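S.K.: Please find the sequence and the predicted model below.
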Amino acid sequence: MVEFTHIHNDRAAMVDISGKGDVAREATASGKIYLRPETLAAIREGTVVKGNVLATARVAATLAVKNTATIIPMCHPIPISSIAVDFTDHEGYIEATVVVKMTGRTGVEMEALTGVSVALLTVWDMVKSAEKDKDGQYPVTRIENIRVVEKKKGK
């Protein structure tokens, strides 16, 4: 059993960014969802029972980016300039990529990561009935490698 050291600092605070100037900022995040070949084919063919999986995941990612500050406590609400959500079909998985841009005093990495996470969770939700085995488990389905691919600050 792993033993954790207790941390007795129960303070939490949003970082003060009032002294920073507005700068153009951009973050790109990506992640993967692994699915059964039959499920990937159904997504490609548009035959998933719940509807258009990637269109729904794109809308969900956009909403997630816009609402990041309401679900991650220490994130600043920021004025998003643009959101791009793309999906790439690979052998055995779909990769989601979210690019978020804004001009302001803080970065947009958390918004991009939140967008990718919610996009992939939405894909899972829309195909979960096809992914379950006879015992109701998900032997193939998994989400991996959610990460910041790149961040840019300035011009």
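M.R.: Ah, there it is.

S.K.: Could you use CA atoms for every contact and neighbour count after this?
M.R.: Will do.

S.K.: Quickly find the element holding the spatially most central residue of the chain.
M.R.: Taking CA atoms, centre = their mean, the centroid of the chain lies closest to Val116, which sits 1.8 Å from it. Using DSSP states H and E, the element containing Val116 is helix 109-131.

S.K.: before we go on, here's another structure to hold up against the first:
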Amino acid sequence: MSKLTHVNHQGEANMVDVSSKDSTTRSAKAMAKILMKSATLQKIKDNDFKKGDVLSVARIAGIMAAKQTHHLIPMCHSLNLSKVSVDFEFIENGVQITTFAKLNAQTGVEMEALTAASIAALTIYDMCKAVDRFMQITDVQLLEKQGGKSGQWSNDTQHSRQTSKDHD
């Protein structure tokens, strides 16, 4: 098991010193789903909400959230992001949100991608709650990351490895 990096030798919260790390291009992809009634999903597709275009507002919220992650998550570094994207796909009973964050720095952007996905989902919830209070935000997860000392990581690879270990 790897050691927790945000806790010092005395067990206290600690911001990691990344000054000795090399700056490399780093990226991360995350996702979230928001499940809802079919009528709510249709209203999103038809752009039929008084508050405005739900997905456009959610996209802007996700991008803004990624840029503010260090204000929301106590041990995150302030990062100069070079790219953030928030994309949507209609699924059977809701919307799947996929986010991407990229930069050239000494630390990764996983939390920024995850924050973007979470806030985009929360924004959809906020804009649609008047017609559907039963929506559920699910499956918030990191899909992949690249760059840095640990290189490339993919949720698909890790999940299949973990599953096979569990069955051995």
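M.R.: Right, received. Where do you want to start? Quick caveat: nothing in here was measured; it's all calculated off a predicted structure.

S.K.: Any idea what the TM-score comes out to?
M.R.: The TM-score (TM-score structural alignment, normalised by the length of structure 1) is 0.87; 140 aligned residues with a CA RMSD of 1.3 Å.

S.K.: which strands and helices sit next to the helix holding Val116 of structure 1?
M.R.: Judged by 3 or more CA pairs under 8 Å, 6 or more residues apart in numbering; DSSP states H and E, helix 109-131 of structure 1 is in contact with strand 23-34, helix 37-45, helix 53-66, helix 68-71, strand 93-104, strand 142-153.

S.K.: Let me see the contact set for the residue nearest to the centre of structure 1.
M.R.: For Val116 of structure 1, the contact set (CA atoms under 8 Å, 6 or more residues apart in numbering) comprises Ala29, Ser30, Gly31, Ala61, Ala96, Thr97, Val98, Ile146.

S.K.: Same check on Thr88 of structure 1?
M.R.: Contacts of Thr88 of structure 1 (CA under 8 Å, 6+ apart): Ile94, Glu95, Ala96.

S.K.: could those residues go into a markdown table alongside neighbour count and distance to Arg105 of structure 1?
M.R.: Formatted as a markdown table, the contacts of Thr88 of structure 1 follow (neighbours: other CA atoms under 10 Å; distance: CA to CA, whole Å):
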| residue | neighbour count | distance to Arg105 of structure 1 |
| --- | --- | --- |
| Ile94 | 21 | 33 |
| Glu95 | 21 | 30 |
| Ala96 | 27 | 27 |
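
S.K.: May I ask which two of the contacts of Val116 of structure 1 are separated the most?
M.R.: Greatest spacing in the contacts of Val116 of structure 1, by CA to CA: Ala61 and Ile146 (13.6 Å).

S.K.: So which of these two has more stuff around it?
M.R.: Neighbours per residue, other CA atoms under 10 Å: of Ala61 of structure 1 and Ile146, the larger number sits with Ala61, 30 against 19.

S.K.: Neighbours of the nearest residue to the more buried one once chain neighbours are set aside, how many?
M.R.: Spatially, and ignoring its direct neighbours in sequence, Ala61 of structure 1 is nearest to Gly115 (4.2 Å; CA to CA, 6 or more residues apart in numbering). Gly115 of structure 1: 34 surrounding residues under other CA under 10 Å.

S.K.: My guess is Gly115 of structure 1 contacts Ala64. True?
M.R.: Yes: counting by CA atoms under 8 Å, Gly115 of structure 1 touches Ala64, with 5.2 Å between them.

S.K.: related to what we said a few turns ago, which single one of the contacts of Thr88 of structure 1 is nearest to Lys128 of structure 1?
M.R.: Of all the contacts of Thr88 of structure 1, Ile94 has the smallest distance to Lys128 of structure 1: 14.7 Å, by CA to CA.

S.K.: measure the closest residue to Leu35 of structure 2 other than its chain neighbours to Gln42 of structure 2 for me?
M.R.: Distances taken as CA to CA, 6+ apart place Gly94 nearest to Leu35 of structure 2, at 4.3 Å, with adjacent residues excluded. Using CA to CA, to the nearest Å, Gly94 of structure 2 is found at 9 Å from Gln42 of structure 2.

S.K.: Same check on Ile60 of structure 2?
M.R.: Going from Ile60 of structure 2 to Gln42 of structure 2 by CA to CA gives 21 Å.

S.K.: More neighbours: these two, which one.
M.R.: Shown here are Ile60 of structure 2 and Gln42; by other CA under 10 Å, Ile60 has more neighbours (16 against 13).
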